[in-house]
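Undergrad: Sequence and predicted structure, then a few things I'm wondering about:
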Amino acid sequence: MSEFETSHFLRRRQILGSALALPLAGLSTASAASKTLVVGGLPVTCNLTLPIACSAKGPQFEYSKYSGWPEIKESLMTGRIQAAYMLAPLVMDLADKRIPMKIVSLGHRSGAVIMVRTDSPYKRFADLKGKRIAIPSRFAVDFLFLRKMLAREKMTPKDIEIMEMAPPDMPAALYAKAVDAYCTGEPFGAAAQKAGYARPLAMTRDEWRNYICCVLTVREELIKEDRPIVQELVNYVQAAGNWLDANPVNRDKAARIASGRKFFNQDPNIIKFVMENPSDRVTYGDLRMIRAEFDELMKLSLEAGTLKRPVAYEQYVDESFVKAIKPATIAL
């Protein structure tokens, strides 16, 4: 077992211990439709449908910002929150370990980039051999994207040095030359690009058009205790996706909303940069749950070693809410 696998296994055992000790923690605060449902997310544009859904619906949904996937995972596992945007392969892994949660909707498509310094000589992935590259998590689909790009050059992750890093820290790390490249969701590629010291080496919009990463995930206790609030959340997330892709004016509004202190707390011009350069850098209008796409993610995750065995689709996905969608109005 590698050093990463050992430390990851120990952390997971510690978290699982907490989950077993507190299986119902925090459930009473959001189990009824009259209560506010706290939904966790990262300040990334792959999660942009969440601030829009929360703003459109009002006090029933509250956005809770997290800085990294380990923190959001632990909060979901211990029941401190009952819903969050999560990495799809991470949900597969948790479901395999009998952690009671289900994917109920997509959150976006595309939106990942691999960035290098503008002044670097790197033109192809072969040029990154032996270099240090940051990823958000081994469970991130960004990592699978990186593996795809390396494979085209007949390379593997063993040919580079990989380090895990919270996405907000990546642009500064590249600027300081602490890493040679990073792979993450927006706007943390756009932030460095707009500042002038980084350029994309690859983008999912060009290389992996049906890319999905962040998915709306809820604890099964919430589904059992309050299906209507889960349905309403899915209704508004899907409506937010359609609204975002309907016209550029809505994307401008979304940048202003999501940049606020209540949500991402970022420069609105950076989010706007993501929305416009190019306009399909991240897309939200097609949030269908397609089994074949999840099967592809699982296959890639098995090849990467982040999943140890296949997980039944029904074990980690609940399609019933997407199938029962009722149109919601996004009036912002």
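TA: Ah, there it is. Numbering: from 1, shown residues only.

Undergrad: switch to C-alpha atoms for all contacts and neighbour counts from now on
TA: Will do.

Undergrad: Run the chain-centre distance for stretch 138-152.
TA: Centroid displacement of stretch 138-152 relative to its chain, using C-alpha atoms, centre = their mean, to the nearest Å, is 14 Å.

Undergrad: same check, this time on stretch 233-241
TA: 16 Å.

Undergrad: what does stretch 208-228 give?
TA: The chain centre lies 12 Å from the centre of stretch 208-228; the measure is C-alpha atoms, centre = their mean.

Undergrad: Buried residues, it. List them.
TA: 211-223, 227 (16 or more other C-alpha atoms under 10 Å).

Undergrad: List the contacts of the spatially most distant residue from the centre of the chain.
TA: When distances are taken from the C-alpha mean of the chain, Pro121 lies farthest, 29.9 Å away, according to C-alpha atoms, centre = their mean. By C-alpha atoms under 8 Å, 6 or more residues apart in numbering, the residues touching Pro121 are Asp127.

Undergrad: same question, the one 10 residues further on
TA: Contacts were defined as C-alpha under 8 Å, 6+ apart; by that measure Lys131 touches 160-161, 179-181.

Undergrad: Show only the entries of the residues you listed found in strands.
TA: 161, 181 (DSSP state E).

Undergrad: buried residues in stretch 245-252?
TA: Under 16+ other C-alpha under 10 Å, the buried positions of stretch 245-252 are 245, 251-252.

Undergrad: wait, I meant stretch 254-271
TA: Neighbour-count burial for stretch 254-271 flags 254-259, 263-264, 266, 268-271 (criterion: 16+ other C-alpha under 10 Å).

Undergrad: Use this one as the comparison:
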Amino acid sequence: MKIKLCLIFLFFLFFIPISVFAKTTIKVGYLPILDHLTLVVSHERDNEKFKEVNVELKMFKRWDDMAGALNAGVIDAGFILSTVAMDMFNTGSDIKTVLLAHRNGSAITVKKDSDIHSATGLKDKKVAIPHRKATHVALLDKYLRKEGLSLKNVDATVVDPPYMEESMKLGRIDAFIVAEPFGAKAHLHGVGRVLVLTKDIIDNHVECIVVVRNQFLKQNISAVQEWVESLIRSGKFIEKDKRETKLNSVSAIAKKYMGHDEEVVREGLKNPTDRILFDNLNPEISDFQKIADIAVQAGIIEKVDLEGFIDSRFYK
């Protein structure tokens, strides 16, 4: 009997492929913004339970650093601004969009005591943006055009998101547009107030998306599928946590992975509750087209082959 068991063990040891037992590791980049909550919620709740994939997280502070890491193959996937990813795709990056990270999610914030109360008030003002090709720039241009203005009528300057509140406090900028929780943080600290939420510029708009290097994607379809399904579940969990609790679970996870105060996280997610949405992450071409069109109009990207850019088969 012992000999038989030994033979069975040796058979499995030498003849069953290692890939049967090993998980596929996917290295994923993100920034410490609430737009990327599904990633960290998924990691916290599911990473030890995955059968085929192991997710390694890499936090960046700047969009260009993440884009460079994607292009160099340092990371396999990233939660990244849609228009930045579109520009990367246009200039030769072999990446595919597999999911939305969220919908809505940003605000134009002005000084608390500012006399700016509409788009016209931004004329000739210094407005901080997170990246020259950010979705925020296209949304800012869209907002200005409602009053007959455009980006040409403001002084748009790049400031890394963590430094926007301090720049406003020191009087270096008059306004900023950025992902949460930085607008919520400025509001809670008495530095700024919301001029307009981006959901009120274009409702349910695409902003950050999930992209994967195409070479990795083609070689690891089932692993990516398992991960994407977890991200979708995590989005639903966040929305449930909004409705049923005071975001106790989600705010604690955000603090652990992003370092934000839990009160700031709650403000950024629940005031109002559709400030950022996570329950419909379907990467539909029609939704991407809306953002691509205003980005082209703003002059920050060229036209994009969205059918080549989006791989929607993983959304189930």
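TA: Perfect, I can see it now. All of these numbers come straight from a predicted model, not from anything done at the bench.

Undergrad: about what we covered before: quick one: what's aligned to the residue farthest from the centre of structure 1 in structure 2?
TA: When structure 2 is aligned by TM-score structural alignment, Pro121 of structure 1 is paired with Asp115.

Undergrad: what secondary structure does its match sit in?
TA: Under DSSP: H, G, I helix; E, B strand; the rest coil, Asp115 of structure 2 falls in the coil class.

Undergrad: With Pro283 of structure 2 instead?
TA: Assignment for Pro283 of structure 2 (three-state DSSP): coil.

Undergrad: before we move on, the earlier item: let's see which of the buried residues of stretch 245-252 of structure 1 end up in helices.
TA: Judged by DSSP state H, the subset of the buried residues of stretch 245-252 of structure 1 located in helices is 245, 251-252.

Undergrad: Out of these, which is nearest to Lys57 of structure 1?
TA: The nearest member of those to Lys57 of structure 1, counting by C-alpha to C-alpha, is Arg251 at 17.8 Å.

Undergrad: hang on, the earlier thing: would you mind putting the ones in helices among the buried residues of stretch 245-252 of structure 1 into TSV with distance to Gly305 of structure 1 alongside?
TA: Shown next, in TSV, are these (distance: C-alpha to C-alpha, whole Å):
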residue	distance to Gly305 of structure 1
Asp245	35
Arg251	37
Asp252	40
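
Undergrad: any idea whether the nearest residue to Lys73 of structure 1 once chain neighbours are set aside is helix, strand or coil?
TA: Of all residues not flanking Lys73 of structure 1 in the chain, Met86 sits nearest, at 7.6 Å (C-alpha to C-alpha, 6 or more residues apart in numbering). With three-state DSSP as the basis, Met86 of structure 1 sits in strand.

Undergrad: And for Met86 of structure 1, the neighbour number?
TA: 26 (other C-alpha atoms under 10 Å).

Undergrad: In structure 2, what sits opposite it in the alignment?
TA: That one, Met86 of structure 1, aligns with Ile80 by TM-score structural alignment.

Undergrad: For the helix or strand containing Val249 of structure 1, name the packing helices and strands.
TA: Val249 of structure 1 is part of helix 248-258 when elements are defined by DSSP states H and E. On a contact count with 3 or more C-alpha pairs under 8 Å, 6 or more residues apart in numbering; DSSP states H and E, helix 248-258 of structure 1 meets helix 49-57, helix 227-246, helix 268-276.

Undergrad: Show where the second one falls in structure 2, residue numbers please.
TA: Right, the one you point to is helix 227-246 of structure 1. Going by TM-score structural alignment: helix 227-246 of structure 1 matches residues 221-240.

Undergrad: what's the mean gap between the matching stretch and the aligned bit of structure 1?
TA: Once fitted to structure 1, stretch 221-240 of structure 2 is off its aligned match by 1.1 Å on average (mean C-alpha distance after the TM-score superposition for structure 1).

Undergrad: In that stretch, which residues are buried?
TA: 223-225, 227-228, 230-239.

Undergrad: With stretch 145-161 of structure 1 instead?
TA: Result for stretch 145-161 of structure 1 [16+ other C-alpha under 10 Å]: buried residues 145-150, 155-157, 160.

Undergrad: want to throw these into TSV with distance to Gly40 of structure 1?
TA: Formatted as TSV, those follow (distance: C-alpha to C-alpha, whole Å):
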residue	distance to Gly40 of structure 1
Phe145	24
Leu146	26
Arg147	28
Lys148	29
Met149	30
Leu150	32
Met155	35
Thr156	33
Pro157	30
Ile160	32
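
Undergrad: That's all I had, so thanks and see you.
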